[in-house]
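The following comprises the amino acid sequence and a computationally predicted model.
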Amino acid sequence: MNLVTDNTSDQSHPSDKTPLIDLNAPEWYLNRELTWLEFNKRVLHEAEDPRTPLLERVKFIAIVSSNLDEFFMKRIGGLKQQVGAGLSELSVDGRTPQQQIIECYEVVRELETKKQGLYNQILNDLLKEGITIEEYKNLSEDDQQAMRKFYITNIFPLVTPQAIDPAHPFPFISNLSLNLLAGVYAVELEDMTLVRIKVPVGIKIPRFIQVNADRHLFVALGDLIANNLDLLFPGMKIAFCELFRVTRNAVTEKDEEQADDLLQMIESELRERKFAPVVRLEIAATMGTLQSGMLAAELGLNEKQDVFVVDGRMGLSDLFQIAGIPRPDLQDPPHHPCDHAKLINATNIFHAIREQGTILLHHPYESFVTTVERFVKEASRDPNVQAIKMTLYRTSAGTKIVQYLMDAALNGKQVTVVIELKARFDEQANIRWAHRMEQVGIHVTYGVVGLKTHSKVIYVVRQDYNGLRRYAHIGTGNYHAGTARLYTDLGILTCDKNIGEELTELFNFLTTGLVVKRNYQHLLPAPKVLKSSLLAKIEREIKKHSDKKPGLIQFKMNALEDVDITAALYRASQAGVKIDLIVRDTCRLRPNISGMSETVQVLSVVGRFLEHSRIFYFQNGGDEEYFIGSADCMKRNLESRVEVVAPVNKPELQAQLRQILNVQLSNQRSVWEMQSDGTYVQRQPTDNESEPGVQIRLIELTNKRLKEAQPGKKQKKLKPFNPHA
């Protein structure tokens, strides 16, 4: 072990009396990609845990499958680009891009094997509940005839076979599509022709076709097509028919600074992504080696490395369809977000915010519709509102905010929207939103060249009785009605004068890109302020730490990837500062290493909702500081994105954040603890076997808060948590 003083450490605090470990050594940093895959192991465990309702277990298999698809498109795609460019620079954890790919593939194959085993087990459990995904050949004769008739009427006209021979070049295979590779011949097997058939799964055609309206009996669409090939090839013989699936690279970003028109550049990127190189080929285990080798060669893949053999069902992300079967007895109890205790009786949201100063929101426990959407709705109609400004990263058709913004413009208000065109996988949707908003007179801008606008801010200027007043929403999550019911996020509604003034500066920067001297004393925006502020606050905690007043740092976030923040936390731990990290997925820091990180614990929460909120807490010698915002501790967030992190100073709201942190830190049901080698161990209830998970407990606390705000109103009785449901 190389014991040298880290050059970036502060030499004035007492911990300098002991030698500091070399914080540049790669062994102290876990790999970003491998720790993200470790997170998916925890998610997959929910599909294994008998305490999880059966259809929710199906859902978690679908989630992991979808996550792995995205992992190949984004992370493996990026690593392959580095390899292709001849880059061999080591990551901070000491791995080349090729080494990372090899190690990731090993973990992915382990995950896939576990996932297929769980799927087979769950199929048996579903069968006992009257839900079946059956092989076509095992259907009764009547059911086969019914399915054939359905296929002829509803599917067959959409199916287009494509020959692969000297007269017909290898066809384009679209990303994540299911495909059949068939061998067809008339008389002699030697005269066989290879044919590709795309399985037309889409919005109106589900992956699993219900055989009978009276039963939950399904057959896979690919299986249905494969067993009716005589309709496509009458009089021909079928030598074989096997499924395959490809995944394409989604990393096709161009240089913004070289683009004359950003909108045109993004549209060009989307076209290129469609034809981007393939990074993964999945084949059925029964496919012959000649066929798999041909596919790999045509797609430009390494057959030994990039071909994944699927011994079971392919494309399990489609299981969301099965998870949605209306069987409440096999699903989590329905969750209905409640109204906010401070807003439920308010006739005017601006008066309520002015009375409170700042209101803390917690989704999905509190309704997104009756808080954030209401804020924009009332702003669009209030005759005293003069202007609305907003950042938009992701949204959905089910979110009414965009319509309210258009209403505001039509009502004569000044409306400005900073829309991020490069929100991965939402580019096309954001282009459509931009066009719609511009058509009604909204001033649409695309942020600052070279920086993604990832902040979540709505800013309203209103003519109050005593002059112009700024109102704002600052959040941790996207303005997306769908994810607002599935992700845990925090936000504030505020009319704080200092925050309002600094948001004015922020939007001036976003709409002009001009880097003038901006003096932020309250907000912590990235990329100019946030990282240096966090590092300074960590160093301050080190300096203020003493036996009488021990230091304490607590971060809750999605990822800890930034090397400088990780090194600073290591230094704080060496100085004796207690550090609690609640990190959903990627985490570079290794806890519980003697002389290095003995005072650090790293926890991860997995439950029915996706943990997505960010909280930054510093004890600061007793003068406590709480912040919430859009940024994770990732290099990209801190250095190449526009993020906004805001202080929460009101004692009542700090107490709510403290409650959230304490529930997560103390829970024994849904919390995982990282070990020093980067693996995780799930906590197990000891004294109280019926202890609810973190999110169930927060549902209870939110409903209790609403009940206390309405003492005379009868509340719905909460269904008791059953760990053996």
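Here it is on my side, so go on.

rest of the way, CA atoms for contacts and neighbours
Will do.

Hmm, residue 311 is touching residue 282, no?
No - counting by C-alpha atoms under 8 Å, residue 311 stays clear of residue 282, with 10.2 Å between them.

Settle it for me: which of those two has more neighbours?
residue 282 (21 against 14; other C-alpha atoms under 10 Å).

how near is the more buried one to residue 198?
Applying C-alpha to C-alpha, to the nearest Å, the value for residue 282 to residue 198 is 14 Å.

now residue 578
56 Å.

repeat for residue 596
54 Å.

What of residue 215?
For residue 215, the distance to residue 198 - C-alpha to C-alpha - is 28 Å.

Please say which of the two ends up with more neighbours.
residue 198 (22 against 11).

Need the nearest residue in space to that one, chain neighbours excluded.
residue 179 (4.4 Å; C-alpha to C-alpha, 6 or more residues apart in numbering).

which SSE is that neighbour in?
Assigned by DSSP states H and E, residue 179 falls within strand 178-185.

contacting residues around that strand?
191-201, 222, 226, 233, 236-246, 315 (C-alpha atoms under 8 Å, 6 or more residues apart in numbering).

Tell me the buried residues within those residues.
192-201, 222, 226, 237-238, 241-246, 315 (16 or more other C-alpha atoms under 10 Å).

Among the residues you listed, which are located in helices?
If you go by DSSP state H, the buried ones among the contacts of strand 178-185 have 222, 226 in helices.

Could you list which of the buried ones among the contacts of strand 178-185 belong to strands?
Using DSSP state E, the members of these that fall within strands are 193-198, 237-238, 241-246.

biggest separation within those residues, which pair?
237 and 246 (26.7 Å; C-alpha to C-alpha).

Can you classify residue 435 by secondary structure?
Secondary structure, DSSP: H, G, I helix; E, B strand; the rest coil: residue 435 is helix.

also this one, for the comparison:
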Amino acid sequence: MASEFNYHGKCYNRDLSWLLFNRRVIELANETTTPFLDRFRFLAIAANNLDEFYSVRVPSLQSQMEVTNDKIEKKSGLHYSKILKQLHKRNEKNFKIQYSYFKSLSEQLPVEGLGKITTYKELDDHQREKADQVFDQRILPFLISTTYENNYNLDYLKNKRMALAVKMKLKGKHAIRIVPVPLEIRRTIRLRVEDQTIYLRVEDLIRNNLNTLFDDGKVEDILTFRISRDLDASLDVDKDDNNHDTVKNLRHYLADRERGRITLLAVEDLPDVSHKFLLEFLKKFRIDEQALYRIPGPLDLTFLFPLLKSWEKEKPQLVYPDFQAQEWPDQRSMLQYLQEHDLLLQYPDDSFDQFLTFLREAIADPKTVAIKQTIYRVANNSKVIDLLKEAAQKGIEVTVMIELRARFDEANNLKVTGELEDAGCNIIFGKKYMKVHSKTCLVLTKDGADPEGYVQIGTGNYNESTAKGFVDLSLFSSRKDYVSDLASFFNYLEQPGANPPKYKVLAASPHRIEDMVIQNIQKVKEYYQRTGRGHVFLKVNSLTDVDVIAAIYDAASVGVPFRLIVRGACCLELGVCGPKENIVVSSIVGQFLEHSRIYAFYDEGTALWISSADLMTRNMDNRVELAAPVLDPQMHQVLEHIIAVYDQDDVDGFFMNKGGKYFKYESPKGHSAQQIFLKELAVHPQPKNQLQLAWDRLLNWWQQRKA
């Protein structure tokens, strides 16, 4: 169901918008409110984010350009070639900012008593001698090289691999040798010399010891480089195939996708890098020049992650302080509580262990006849998987919907599949052309036409590791409408040819979540036109679905206020809805990754929903997702309080302007949603009039800002 508003050319490109999100992550390294070591962490997170972007999104754009013969993307009105050029330009700026912050922070390390990140050329003679000993003993035995005089090919270098390209003169001829940086060795060498700790990068040490490795010719030029590859190959899971064939196909897929074309070539931009050799390297290995970035510092800042682990042990005061998440009280049964009350938790303030308590009690309850759960991403050595295996071994019927196509978690999900099958669980793999991205667990105490039991419906994965750093919502209930709907949902997943069922209270993708959101926006619009009251609050990771955006534009054109919190890519453009437009867009980036999805519609009633789905076309049309209304009055108040706190955030929020750029509030009042929740830990209901006051304050501030 789409609005009649013409969105063509009135939206930002998704990928250009995402690069602005990554810049916001980088900017946290320059925030005075960010602890010193966590500033390094955000630089590393941004580097990690970009790896996936160049392995998935950039290849997709390149394919679109080739398939359409460089036609215009309707959403943004830009040719795909222009989008790719702008991506390159924007990412170059991101790198420049990122590495300026890295340089500045690195200079402060000795002041904080954490040693020094240095280069081989900066070492004195004694330090250099010690570094060379490390090279001879710990690095040289792992080095291999490949010599090219013709038939240039880098297929053996997998995604995210770093190497040195060395131009050699051998017996009067020129050749190029590729020396991969060994995976067996940590990226940094820690040297302790005369009470001074220094950190030296392995690739730098190799670069300055090549004469030890090569004694059959003269080294003329050297490039230190790292590649990202196209990993955007698709995997179809056919429900008509047996599980053995599906697993076999996945293994082939994982092996093949590492050979995709090179989408990013990062070269360390050192003073002695020869531009002539760089161009020769691109030509001989058939790498597009648009993939090239000359990086003003160490390649791949994810090398900081292991360093940060050791540094934060030495200086715990330089990271965000630990906190004690809310646990379920031992003296109280969760299942007994759920027989009379719903429960809404927000991770990480509420501990993910409470979901484990829910599962443990269900397994121990003699009334439990079945447990059904969707799995998209789980932790290594997952406690959730252990509990599901325990349930099956106890005789409970356990059905697990595992999404094998969860990108970059395929191998772990393959491992989990084997474990669960061995324990006697029934495994299903979802729909052939749609990923199952829903986050739900159903415990049945009575099966059949009138099922009874308990449900959990969430916005995040069943991963006890990431739940400590991701903000997500988790709803628990024994309401019969929820139970009945989830029983129908799992029946639909278990039957390959089944049509999507009709639900009593839930909404599900494909299509029906989009319809629900658009219909509710239109209801608010009609109410606003009658009364002058009403507004919409949406909190998602990404907003890219053009039909939802068109519905927002349509309602905003008559004055309906919208408060949108979009962490990542936001294709909605401000200033296109006329003089009555009243839309506030912010992106909250802070200590935790904002991952919860909330849809709130305020008209004559108040409809509050949580969902696994972002407002993206893929989630609306091409995935199996769930959205659940919060029906319990007390949990309604809890969610309204959460919304009110997010409304007031002026510390972690970056606000969008009419040009599509983001800015920080110049004089914040100190309202950080994440820190407020940490201080509360247990969420307390807040009266509705407080929510309206928060909304009015934010709108007043926005009107002043626009003026």
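That came through fine. In this text, all values refer to a predicted model and were calculated from it rather than measured experimentally.

ok so, going back, next, format the ones in strands among the buried ones among the contacts of strand 178-185 of structure 1 as CSV and append distance to residue 536 of structure 1.
Shown next, in CSV, are those (distance: C-alpha to C-alpha, whole Å):
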residue, distance to residue 536 of structure 1
193, 68
194, 64
195, 63
196, 59
197, 59
198, 56
237, 73
238, 69
241, 62
242, 58
243, 55
244, 52
245, 49
246, 46
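
for those residues, which one is nearest residue 91 of structure 1?
Nearest member of these to residue 91 of structure 1, counting by C-alpha to C-alpha, is residue 246, at 27.9 Å.

The closest one -> structure 2?
Per TM-score structural alignment, the equivalent position to residue 246 of structure 1 in structure 2 is residue 227.

Not including adjacent chain positions, what is the nearest residue to its match?
residue 265 (4.8 Å).

My guess is the one you found contacts residue 228. True?
Yes - between residue 265 of structure 2 and residue 228 there is a contact under C-alpha under 8 Å: 6.7 Å.

And those two? Which one has more around it.
residue 228 (27 against 23).

these two touch, right, the more buried one and residue 259?
No - with contact defined as C-alpha under 8 Å, residue 228 of structure 2 does not count as touching residue 259 (10.5 Å).

anything in contact with each of these two?
By C-alpha under 8 Å, 6+ apart, the residues touching both residue 228 of structure 2 and residue 259 are residue 159.

residue in structure 2 matching residue 469 of structure 1?
Taking TM-score structural alignment, the alignment pairs residue 469 of structure 1 with residue 452 from structure 2.

now do residue 685 of structure 1
Residue 685 of structure 1 maps onto residue 667 in structure 2, by TM-score structural alignment.

and if you look at residue 608 of structure 1?
When structure 2 is aligned by TM-score structural alignment, residue 608 of structure 1 is paired with residue 591.

same deal with residue 628 of structure 1?
In structure 2, residue 628 of structure 1 lands on residue 610 (TM-score structural alignment).

can you check residue 176 of structure 1 too?
Match for residue 176 of structure 1 (TM-score structural alignment): residue 160.

Residue 162 of structure 1 now?
Looks like residue 162 of structure 1 aligns to residue 146 there (TM-score structural alignment).

Equivalent analysis for residue 566 of structure 1, please.
Aligned counterpart of residue 566 of structure 1 in structure 2: residue 549 (TM-score structural alignment).

what's the answer for residue 277 of structure 1, then?
Match for residue 277 of structure 1 (TM-score structural alignment): residue 261.

Surely its match is in contact with residue 230?
Yes - if you go by C-alpha under 8 Å, residue 261 of structure 2 and residue 230 touch, sitting 5.4 Å apart.

ok, these two, which is more surrounded?
The neighbour comparison of residue 261 of structure 2 against residue 230 (other C-alpha under 10 Å) goes to residue 230, with 24 against 20.

what's the spacing between residue 414 of structure 1 and residue 658 of structure 1?
Residue 414 of structure 1 is 38 Å from residue 658 of structure 1, by C-alpha to C-alpha.

repeat for residue 555 of structure 1
Relative to residue 658 of structure 1, and taking C-alpha to C-alpha, residue 555 of structure 1 is found at 12 Å.

If you count surrounding residues, which of those two has more?
Taking other C-alpha under 10 Å, residue 555 of structure 1 and residue 658 do not tie; residue 555 has more neighbours (23 against 14).

How is the equivalent of that one over in structure 2 assigned, secondary-structure-wise?
When structure 2 is aligned by TM-score structural alignment, residue 555 of structure 1 is paired with residue 538. Under the three-state scheme (three-state DSSP), residue 538 of structure 2 adopts strand.

which residues touch residue 538 of structure 2?
562, 563, 564, 565, 566, 597, 598, 599, 600.

rerun that using 7 Å as the cut-off
Applying C-alpha atoms under 7 Å, 6 or more residues apart in numbering to residue 538 of structure 2 gives the contacts 563, 564, 565, 598, 599, 600.

from the residues you listed, which is closest to residue 654 of structure 2?
Distances from residue 654 of structure 2 to these, taken by C-alpha to C-alpha, are shortest for residue 565, at 9.6 Å.

From residue 601 of structure 1, how far out is the aligned partner of the closest one in structure 1?
Residue 565 of structure 2 maps onto residue 582 in structure 1, with residues paired by TM-score structural alignment. According to C-alpha to C-alpha, residue 582 of structure 1 stands 8 Å off from residue 601 of structure 1.
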